[in-house]
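Participant: kindly generate the corresponding structure for this input.
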Amino acid sequence: MTDMMDMTTSPTVGDRIVHKRVPAINRHRLALYCGASGDHNPIHVDIDFAKASGFPDVFSHGMLVMGYLGQALSDAFPPNRIRSFSTRFAAITQVGAELTCEGTVAELFEAGGERRARIALTTKDQHGETKLAGEAVVAL
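Facilitator: Below is the predicted model of the structure:
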């Protein structure tokens, strides 16, 4: 778990200010996400379909992984301080992946009359493979 960023402390470039570990992706979680999101693509829950499509197993929804990264960001900063959040998918997240979401300060700047930080974000699995990369801008 991660705690809300202490707004009285000034971060510096290079500081890791977002960090969250996610429980291993399992089939039950994928099925629950199908129901919650309305994304019922069988590639995420039907192993026979996944194998027929050339994959060894089902795999996570990209938006589920993005949701974990967004949650890590909003755990570190109140949502009313998040000015932007964007990601790009880098690799498939397999069943069993243990994810870690992190964010480091890439830039400090002023905009709109407030101090802001650009945060470089990643989600990696237990093998260090990047599954998702992105950035956020937050008001400090």
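Participant: going forward, measure contacts and count neighbours with C-alpha atoms only.
Facilitator: Fine.
Participant: so what's residue 122 closest to, chain neighbours aside?
Facilitator: In space, and not counting its chain neighbours, residue 122 is closest to residue 133: 4.4 Å by Cα to Cα, 6 or more residues apart in numbering.
Participant: count the residues that sit near that neighbour.
Facilitator: A count of nearby residues for residue 133, using other Cα atoms under 10 Å, gives 21.
Participant: measure it to residue 66 for me?
Facilitator: Counting by Cα to Cα, to the nearest Å, the separation of residue 133 from residue 66 is 9 Å.
Participant: next, the second sequence, to be compared with the first:
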Amino acid sequence: MTATVKYDDVEVGTEIPLRTFPIDRANLVMYAGASGDFNPIHWREGFAKAVGLPDVIAHGMFTMAQGGRFVSDWAGDPGAVVDYGVRFSAPVVVPDEGGAVLEISGKVEKKLDDNKVVVALTARSAEQKVLTQAKAVVRLA
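Facilitator: Next comes the predicted model:
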């Protein structure tokens, strides 16, 4: 976790540096166990390809969770995110060899009352935007 970000130290337009999140099939199996989502598109290559996917794909909620992690790590407080929403625009394809990389960056879009800011997130994997309309309301110190 990074140092706590203070509300007075950020302005509209403040950029949150890009961070990468490596994803491999072991991550997906662990997430399946934690979430109870054992859909075989997330762990069986043959099944994923049989239903028209290019390969195994990460759970959408796993991908979304990495965005929440990105913002809470930036704020320096795991409880800082008070509202968060995204739309899924493309799957994160996770090949068996080499896995995938999720790249997330952000920008403060608006300052609100009560030490809260709106952060717009950009999330990409394999040069493709995987989350759209990704925004988090974050309470800063």
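Participant: what TM-score do we get after superposing?
Facilitator: Comparison of the two superposed chains (TM-score structural alignment, normalised by the length of structure 1) gives a TM-score of 0.83, and 134 aligned residues with a Cα RMSD of 2.0 Å.
Participant: before we move on, back to that, any idea how far residue 89 of structure 1 is from the residue nearest to residue 122 of structure 1?
Facilitator: Residue 133 of structure 1 sits 7 Å away from residue 89 of structure 1, going by Cα to Cα.
Participant: same question for residue 12 of structure 1.
Facilitator: For residue 12 of structure 1, the distance to residue 89 of structure 1 equals 27 Å [Cα to Cα].
Participant: where in structure 2 does whichever helix in structure 1 runs longest fall?
Facilitator: Ranked by residue count under DSSP state H, the longest helix found in structure 1 is helix 62-76. Using TM-score structural alignment, helix 62-76 of structure 1 corresponds to residues 60-74 of structure 2.
Participant: ok, residues contacting the matching stretch?
Facilitator: With contact meaning Cα atoms under 8 Å, 6 or more residues apart in numbering, stretch 60-74 of structure 2 is reached by 1-5, 16, 19, 21, 31, 78-81, 84, 86, 88, 91-92, 104, 121, 123, 131, 136, 138.
Participant: now do the helices in structure 2.
Facilitator: 25-35, 45-50, 60-75.
Participant: with structure 1 overlaid, report how far the shortest one is off on average.
Facilitator: To tie it back to what came earlier, the one meant is helix 45-50 of structure 2. Taken over the aligned residues, the distance from helix 45-50 of structure 2 to structure 1 averages 1.3 Å (mean Cα distance after the TM-score superposition for structure 1).
Participant: which residues of structure 2 fall in strands?
Facilitator: Assigned by DSSP state E, structure 2 shows strands spanning 15-23, 81-88, 100-111, 116-125, 128-139.
Participant: will you turn those strands into JSON lines that also has distance to residue 54 of structure 2?
Facilitator: Below are those laid out as JSON lines (distance: least, Cα to Cα, whole Å):
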{"stretch": "strand 15-23", "distance to residue 54 of structure 2": "16"}
{"stretch": "strand 81-88", "distance to residue 54 of structure 2": "17"}
{"stretch": "strand 100-111", "distance to residue 54 of structure 2": "13"}
{"stretch": "strand 116-125", "distance to residue 54 of structure 2": "14"}
{"stretch": "strand 128-139", "distance to residue 54 of structure 2": "14"}
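Participant: name the residue most distant from the centre of structure 2?
Facilitator: What lies farthest from the middle of structure 2 is residue 50; by Cα atoms, centre = their mean that is 27.0 Å.
Participant: how close does that residue sit to residue 41 of structure 2?
Facilitator: Taking Cα to Cα, one finds residue 50 of structure 2 at 9 Å from residue 41 of structure 2.
Participant: find the residues that touch each one of residue 133 and residue 66 of structure 1.
Facilitator: Here residue 133 of structure 1 and residue 66 have residue 87 as joint contacts, going by Cα under 8 Å, 6+ apart.
Participant: the helices of structure 2 into JSON lines, with extra columns for distance to residue 117 of structure 2?
Facilitator: JSON lines is the format used below for the helices of structure 2 (distance: least, Cα to Cα, whole Å):
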{"stretch": "helix 25-35", "distance to residue 117 of structure 2": "29"}
{"stretch": "helix 45-50", "distance to residue 117 of structure 2": "39"}
{"stretch": "helix 60-75", "distance to residue 117 of structure 2": "11"}
